[in-house]
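Engineer: Could you look at this predicted model? Sequence included:
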Amino acid sequence: MSKGNSTFSVLGSDLSIKGDIKASADLHIDGSVEGDIACSSLVQGETSVVTGAIKAETARLAGTVNGSITARELVILKTAKINGDVFYDALTIEQGAQVEGRFAHRDTKPSLSAAPQPAKQPELSVAN
């Protein structure tokens, strides 16, 4: 038996969760979550609704998010509806995605100022 970190958790479309979720594993959400999510990698299905903050190393969002998103690598698919601020290192947005909020490139060190840093050139790609 090999001891690895390759665990994967799925929350099906029939699940509705109230409360925060913390997972060291990869997480796939098709249901609805009312609470904050912190995980290594998040995949959100088209029918999923998340109301709360998302923090992940990588995130691929296809559903609805009402809350802030912080991710190192973020992909927002064309079916996504995001209502909240987005903090990222690398960002891909498919044509047709809806985002109501502010985009900000994450600083490598915390800053006391909430003002955006105009000197930085964030990585942004738009997929067709």
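Structural biologist: Here it is on my side, so go on.
Engineer: okay, CA-based contacts and neighbour counts for the rest of this
Structural biologist: Noted.
Engineer: List the contacts of stretch 90-102.
Structural biologist: With contact meaning Cα atoms under 8 Å, 6 or more residues apart in numbering, stretch 90-102 is reached by 72-86, 122-128.
Engineer: take a look at this one as well, against the first:
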Amino acid sequence: MFSKKPEQRPASGTPRIVANNGSTFSVIGTDVTITGDISAAADLHVDGTVVGDIACASLVQGESSRIEGAIVAETARLAGAVKGTITVRSLVILKSARIEGDVHYDALTIEQGAAVDGRFAHDAGGSAASPEEPKSEDEPRLTLAS
């Protein structure tokens, strides 16, 4: 009469958390350390430690987290320690962030108090922005938040 449907899992066997809007995201908790590269088609929230490169749609980094490796994402909001190259379309660097490495971006916001030891390069080297999109010269590219 009442039957329970078997749990649906992706082909890889890795469970996914589905948000209310139907998009997926993954969380790396404060007690987790990952050694190796991470590739995610969805959003990623990192509160733990990652030693390796990260490629994802959107990255949110917690204050106590640490990432040692390159980051490639459409959007990123960084609050912890990063040691590596960052390539994103839209980047927010919070005041608690400590970054060592070059930053390639299309749009950038930096809170007062954030520390970045590296070079900034606009337009993410052309890799994060679509070449078909026209660029508006009066569009703000760098924002300093207080």
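Structural biologist: Nice, I can see it. Predicted model, so just to flag it, every value in this text is computed and none were measured.
Engineer: center of the second structure - which residue?
Structural biologist: The second structure has Leu59 as the residue nearest its centroid, 2.3 Å off, counting by Cα atoms, centre = their mean.
Engineer: separation between that residue and Gln112 of the second structure?
Structural biologist: Per Cα to Cα, to the nearest Å, Leu59 of the second structure is found 21 Å from Gln112 of the second structure.
Engineer: ditto for Tyr105 of the second structure
Structural biologist: On the measure of Cα to Cα, Tyr105 of the second structure and Gln112 of the second structure end up 18 Å apart.
Engineer: okay, these two: which has more neighbours?
Structural biologist: More crowded of Tyr105 of the second structure and Gln112, by other Cα atoms under 10 Å: Tyr105, with 26 against 13.
Engineer: what do we get in the first structure for the more buried one?
Structural biologist: Counting by TM-score structural alignment, Tyr105 of the second structure lines up with Tyr88 in the first structure.
Engineer: Then Val46 of the second structure?
Structural biologist: In the first structure, Val46 of the second structure lines up with Ile29, judged by TM-score structural alignment.
Engineer: List the residues that contact that match.
Structural biologist: Applying Cα under 8 Å, 6+ apart to Ile29 of the first structure gives the contacts Val10, Leu11, Gly12, Ser13, Leu42, Val43, Gln44, Gly45, Ser48.
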